[in-house]
Every structure is written in C-alpha cells, then in structure tokens.
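**Q** Would you be able to build a 3D model of this:
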Amino acid sequence: MPDTALPTEARILAVSESAAKRVAFLIAQEGNPKLMLRLTVSGGGCSGFQYGFSFDETTTDEDHVFEKDGTKVVTDDASLDLLAGATLDYVEDLMGAAFQIKNPNASASCGCGNSFAV
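**A** Below you'll find the model as predicted:
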C-alpha cells in the first residue's frame, strides 16, 4: 500500500502578522502569557467540517506548534491533516473583524467561513 502521508514540509500552518498581533492582544487581555491559540477541525458545520478556536496553555505529543512574532498557534495532528498549507489570518473590514482560514484543502466553504468541505 503506498504511503499517502503528506511530506513534512507540506504539513505547516502559516500565521499572518495580523493574526499573530490579534492573538497576542487577546492573550494579553486574558492575563496569562502561557496561553496559545488552539485551532482544531471537527466534523460538523454546514459544509462537513468546522474550525474551532480556543486558548490552551498545554500541548500533547500529538500537537504541532506554529509561531509568528512570539505568538504560538497549536493544532493537533488530525486537524493538521486538514489544515496543511493553510494560513490563519485576521481581517478587519466594514462587515466586521474575524479570524479567517485560507485553506487550500477546502473544496467548498459556507458563507460564514467557519465550515468547509474537502
């Protein structure tokens, strides 16, 4: 059976400067500099998978930590399979402000941007 695992260099999650600044701001608001943003993918949502965001100060052996400007974003191994090559961004526009995932693995997404299909 052929190995279908992604090469190590493809299993990355990029964090934009804007996202790093926003995460740093939110962590400062929480008052705990040990916190990291945890990004997960789970089944559900209107398109099949949905993104989840939370703060965490611990990691496990199955976690991958990505850092930008001292800000850490952590995701588990299974989520990284669906996030490989994606970029976490933070966008402010006339409609509001939100984290956005630019995910090359998503074949479709819902209007809210929190759900996607592969």
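**Q** Going by C-alpha atoms from here, please, whenever you check contacts or count neighbours.
**A** Fine.
**Q** Can you name the element that comes right after the helix or strand hosting residue 52?
**A** Assigned by DSSP states H and E, residue 52 belongs to strand 49-56. Sequence-wise, the next helix or strand downstream of strand 49-56 (DSSP H and E) is strand 63-68.
**Q** One more, please, to line up against the first structure:
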Amino acid sequence: MEIKITPSAVARIAELIAKDKNKQVALRVSVDGGGCSGFMYNYQLVGSVNNDDFILENNGVKVAVDPISQEFLEGCTIEFIQELGSNYFQITNPKATAKCGCGNSFTV
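**A** Below is the predicted model of the structure:
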C-alpha cells in the first residue's frame, strides 16, 4: 500500500501526539460511509495500532489505516493546511470522482 504524508502533516501529528496527555502513539485515518458525498475521512489519535493495520511511519510519526479503509486510501497524500482562520488535514485522493466543498467527504 502506498500513502504519502507531507512534512506539514508529519509536524502537526507529532505536535498533537506530544501535547496529548493520554500517550497516544499514532494518528488513525479511516473512511466511513456518510458525509455529503457518500464517504468521509476520519482522524483520531490512538494509543495502539492493530496487527492488520497498515502503518506509515515518517520521522517517528505513525499513521495507521485499517484494512477496510486501505482500499479507499491507496495512493493518497495526507497534508496539513494552515490558512488564515483555519487549520485542517486534507487528503488528496486519486480514486475520488467527486468531493464536497469542505473536502472531508468524497465519492468513488
């Protein structure tokens, strides 16, 4: 499986994990049904990873993806965007045929 993570996303995940008092070890990125366009991205700091997760590690930062979400996230790029008034993770997904205005939900 191939997923890319930009330096801005690596830095933000490291910052979030360092600030978390529950000793989280990874950012879990998953895809669930719902949202405006049919599927939506979810982000959650987790304290452990599962044996069947795909683990992307970059500069000591881990991103975990469950087996079901892997097929939707293959070839994606995860980045962290900082704009005036908002900061957010964004996924560029080559499999998405459409996405909502906020970019958090998509169609395949």
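**Q** TM between them?
**A** Remark: TM-score between the superposed chains equals 0.93 [TM-score structural alignment, normalised by the length of structure 2]; 108 aligned residues with a Cα RMSD of 1.2 Å.
**Q** returning to that earlier point: residue range for the strand holding residue 52 of structure 1 in structure 2?
**A** Mapped onto structure 2 using TM-score structural alignment, strand 49-56 of structure 1 spans residues 39-46.
**Q** Identify the residues contacting whichever residue in structure 2 pairs up with residue 36 of structure 1.
**A** Aligning on TM-score structural alignment places residue 36 of structure 1 opposite residue 26 in structure 2. By Cα atoms under 8 Å, 6 or more residues apart in numbering, the contact list for residue 26 of structure 2 reads 17, 45, 46, 47, 48, 49, 61, 62, 63, 64.
**Q** Tabulate those residues (CSV), appending neighbour count and distance to residue 106 of structure 2.
**A** Converted to CSV, the contacts of residue 26 of structure 2 look like this (neighbours: other Cα atoms under 10 Å; distance: Cα to Cα, whole Å):
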residue, neighbour count, distance to residue 106 of structure 2
17, 19, 27
45, 19, 22
46, 16, 24
47, 13, 28
48, 13, 27
49, 18, 25
61, 19, 26
62, 19, 24
63, 25, 20
64, 25, 20
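**Q** ok, so of those, who is nearest residue 92 of structure 2?
**A** Comparing the contacts of residue 26 of structure 2 against residue 92 of structure 2 with Cα to Cα places residue 63 closest, at 15.6 Å.
**Q** wait, doesn't the closest one sit right on residue 17?
**A** No. Judged on Cα atoms under 8 Å, residue 63 of structure 2 makes no contact with residue 17 at a distance of 11.5 Å.
**Q** where's the nearest residue to residue 26 of structure 2 once chain neighbours are set aside, which helix or strand?
**A** Leaving aside its sequence neighbours, residue 26 of structure 2 sits nearest to residue 62 (Cα to Cα, 6 or more residues apart in numbering; 4.8 Å). Here residue 62 of structure 2, judged by DSSP H and E, is contained in strand 61-65.
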